[in-house]
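Colleague: Turn this into a model:
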Amino acid sequence: MTEVKFPSMVDMPDKEYFAHPAIDQTGLKKFMESPRAYAWHKLNPLDNSTLAFGKAAHSLILGSGPKVERKLDGRTKAGKAQAERAKSDDLVILSGSDYEKLQNMVDYVPDMNSLVEGKPEIALFAIDPATGLELKCKVDWMPDKPGMDGTMYLYDYKTTGHSVQDFVGSAYKFGYHIQA
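Modeller: You can find the predicted model right below:
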């Protein structure tokens, strides 16, 4: 197995990262499904609302990303204004129950910098020496330095919607082993 070195680390907004043509783990998983599934994925990217909860969780827990608000009544002037603001990448709107769930998660999770000093949402780019493919990934938390054993551990925050007991199944279902 060839080791891929990530020579390029960039702090960039999601919109710019997702527009970059390099292949990411989602694209690799789609290609493993079939070249046709990969082509469909490239031509029909996921709607941001599908990923809203995870995006909001990353933003509030890791401290990098869009503002997160509870959804207002869309029939009101304030609700219509909120919906208009959400068309940009700077705001994620969650239902009342999702907003409460996320606030509980935020209250439970320690501040990442108190665990290990670093930076959130760092993009990495490299060329795979075996295939020549340009690869990309976005690390949820990039430590400032290696751990005490000299290893650089990269942190990935997951919101699966499953219980802790079901995490192994979620890891398999969502292809976390491929992401690693």
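
Colleague: hey, let's count contacts and neighbours off CA atoms from now on
Modeller: Will do.

Colleague: name the helices or strands packed onto the lengthiest helix in the chain?
Modeller: Identified as the longest helix of the chain according to DSSP state H is helix 96-108. Packing partners of helix 96-108 (3 or more Cα pairs under 8 Å, 6 or more residues apart in numbering; DSSP states H and E): helix 52-62, strand 67-70.

Colleague: Show me what the first one is packed against.
Modeller: Going back to what we said before, that points to helix 52-62. strand 67-70, strand 91-94, helix 96-108, strand 134-143.

Colleague: how about those, which one is nearest R36?
Modeller: Among these, the nearest to R36 by Cα to Cα is strand 134-143 (19.6 Å).

Colleague: and the closest one with helix 52-62, angle?
Modeller: Counting by axes from the mean of the first three to the mean of the last three Cα atoms, to 10 degrees, strand 134-143 lies at 40 degrees to helix 52-62.

Colleague: Single out the most deeply packed of the helices and strands packed on helix 96-108.
Modeller: Mean neighbour count, computed with mean count of other Cα atoms under 10 Å, is highest for helix 52-62 among these, reaching a mean of 20.

Colleague: hey, where'd the helices end up in the protein?
Modeller: Using DSSP H, the helices of the chain run over residues 14-19, 25-33, 35-43, 52-62, 77-85, 96-108, 112-115, 167-173, 176-179.

Colleague: Now the second one, please; I'll put the structures next to each other:
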Amino acid sequence: MSGWPPEDGATLVEAMPEEEYHAHPALSASGMKQLLRSPLHYQQSRAVRVEKPAFDVGHAAHSLVLGVGKEPVEIPENLLTTRADGVVVIASAKAKEWRDNAYAEGKVPLKPKTYAEVIGMRDAILANPKARALLELPRMTEVSLFALDPETGVPLRGRLDILAGAKCGDVKTTSDVRTFKLRSVIYEYGYDVQGEVYRLLTQLVLGVDPEPVELIFVEKAAPYEVRVVRLGEGWQVGGYARMRTAIDIFQSCIEFDVWPGDDYEDGPVEEIEPPAYYLSDVDRLTGAGVL
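Modeller: Take a look at the predicted model:
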């Protein structure tokens, strides 16, 4: 991005092309998640950015709900092939050409069933009062924020679905919006880290005291249930600690130009212990006289 970094190290960019944003060298929440796994995984993710077809549903849902991004288009049914097992596939040369042209135009080609599911997700989100309240705020959409971390000077970036003053929000697709499931999803996908990156960038760029991040979760299959959650103090404390750890790892790797895997130090082989649920199951079996 031309003019980066600005003198104060903070800037906001609207309508930044997605490819340009992802190519930017500043550290993002996604990069932090990779660093927390291992610097080796982070280095690989930067060297080869993989766009999986599974991402298409998320891109399409974002476009329909937020009104920006890659437009979903339905692949004509007559171009598709139904296999003997009933699975609809893109097999013919014409179908593949149609799909590739859609991608080249910056669109998201979807099979009819998937397209109908994305429409269902959009309608469910817009019918949810809590989601609609967030979406109807005066806001900027798909906005990119850049700033220098005040503690280390590491350049940071974040791309927010919804920025409404001190309020940040994101739309997430998932398989199950029950609360106990979402707790695992938030941790597994690093949405706690992402939330704290958003809050830090909002503070640095806009000079506001950021509110807790709100996430709109929608199920990817009928009945497309929706749940809106706020990342409270526990997630904020944990996400901030994980964010700071990732930034420190990044700074160290940049300084020494070493990007190790998770198990790289000399020493004895790690003895791996079973998880609590395994031990509980063994106790149950032992008590029943099985072992």
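
Colleague: Give me the TM-score for this pair.
Modeller: The TM-score (TM-score structural alignment, normalised by the length of structure 1) is 0.83; 168 aligned residues with a Cα RMSD of 2.2 Å.

Colleague: re earlier: tabulate the helices and strands packed on helix 96-108 of structure 1 (a markdown table), appending distance to D107 of structure 1.
Modeller: Below are these laid out as a markdown table (distance: least, Cα to Cα, whole Å):
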| stretch | distance to D107 of structure 1 |
| --- | --- |
| helix 52-62 | 9 |
| strand 67-70 | 15 |
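
Colleague: What residues sit buried inside the helix or strand containing G238 of structure 2?
Modeller: When elements are assigned from DSSP states H and E, G238 of structure 2 belongs to helix 233-256. Using 16 or more other Cα atoms under 10 Å as the test for burial, helix 233-256 of structure 2 gives 235-236, 239-240, 242-244, 246-250, 253.

Colleague: Same check on stretch 163-176 of structure 2?
Modeller: For stretch 163-176 of structure 2, by 16+ other Cα under 10 Å, it's L163, G165, A166, K167, C168, G169, D170, V171, K172, T173, T174, D176.

Colleague: What residue in structure 1 is paired with the first one?
Modeller: I take that to be L163 of structure 2. Taking TM-score structural alignment, the alignment pairs L163 of structure 2 with M142 from structure 1.

Colleague: is it true that that match touches I122?
Modeller: Yes - M142 of structure 1 lies in contact with I122 (Cα atoms under 8 Å); the separation is 6.5 Å.

Colleague: Where in structure 1 does the helix holding G238 of structure 2 fall?
Modeller: Counting by TM-score structural alignment, helix 233-256 of structure 2 sits on no residues of structure 1.

Colleague: Quick check: the gap between V185 of structure 2 and P155 of structure 2.
Modeller: Shown here: V185 of structure 2 relative to P155 of structure 2, a distance of 27 Å by Cα to Cα, to the nearest Å.

Colleague: Identify the residue of structure 1 aligned to G287 of structure 2.
Modeller: When structure 1 is aligned by TM-score structural alignment, no residue sits opposite G287 of structure 2.

Colleague: residues near G287 of structure 2, how many?
Modeller: Neighbourhood size, G287 of structure 2 [other Cα atoms under 10 Å]: 10.

Colleague: Same question for S28 of structure 2.
Modeller: By other Cα under 10 Å, the residues close to S28 of structure 2 number 23.

Colleague: Please apply the same query to the one 4 residues further on.
Modeller: For M32 of structure 2, the neighbour count with other Cα under 10 Å is 25.

Colleague: for the equivalent of it over in structure 1, what are its contacts?
Modeller: Under the alignment (TM-score structural alignment), M32 of structure 2 pairs with L28 of structure 1. By Cα atoms under 8 Å, 6 or more residues apart in numbering, the residues touching L28 of structure 1 are Y38.

Colleague: Over to K158 of structure 1?
Modeller: Neighbouring residues of K158 of structure 1 by Cα under 8 Å, 6+ apart: G54.

Colleague: Need the counterpart of I127 of structure 1 in structure 2.
Modeller: Match for I127 of structure 1 (TM-score structural alignment): L148.

Colleague: Quick check: nearest residue in space to its match, chain neighbours excluded?
Modeller: Once flanking residues are discounted, L148 of structure 2 sits nearest to P155: 4.4 Å by Cα to Cα, 6 or more residues apart in numbering.

Colleague: hang on, that neighbour packs against L201?
Modeller: No - checked against Cα under 8 Å, the pair P155 of structure 2 and L201 is beyond contact range at 10.6 Å.

Colleague: Now do the shared contacts for these two.
Modeller: Taking Cα under 8 Å, 6+ apart as the contact rule, P155 of structure 2 and L201 both touch F146, A147.

Colleague: Of the two, which one has the most company?
Modeller: Between P155 of structure 2 and L201, L201 has the larger neighbour count (other Cα under 10 Å), namely 27 against 19.

Colleague: Helix, strand or coil: sort out that one for me.
Modeller: Assigned with DSSP: H, G, I helix; E, B strand; the rest coil, L201 of structure 2 falls in the helix class.

Colleague: ok, it - contacts?
Modeller: Listed by Cα under 8 Å, 6+ apart, the contact partners of L201 of structure 2 are L145, F146, A147, L156, R157, G158.

Colleague: Dump those residues to JSON lines, plus neighbour count.
Modeller: Output for the contacts of L201 of structure 2, formatted as JSON lines (neighbours: other Cα atoms under 10 Å):
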{"residue": "L145", "neighbour count": "23"}
{"residue": "F146", "neighbour count": "25"}
{"residue": "A147", "neighbour count": "27"}
{"residue": "L156", "neighbour count": "22"}
{"residue": "R157", "neighbour count": "25"}
{"residue": "G158", "neighbour count": "27"}
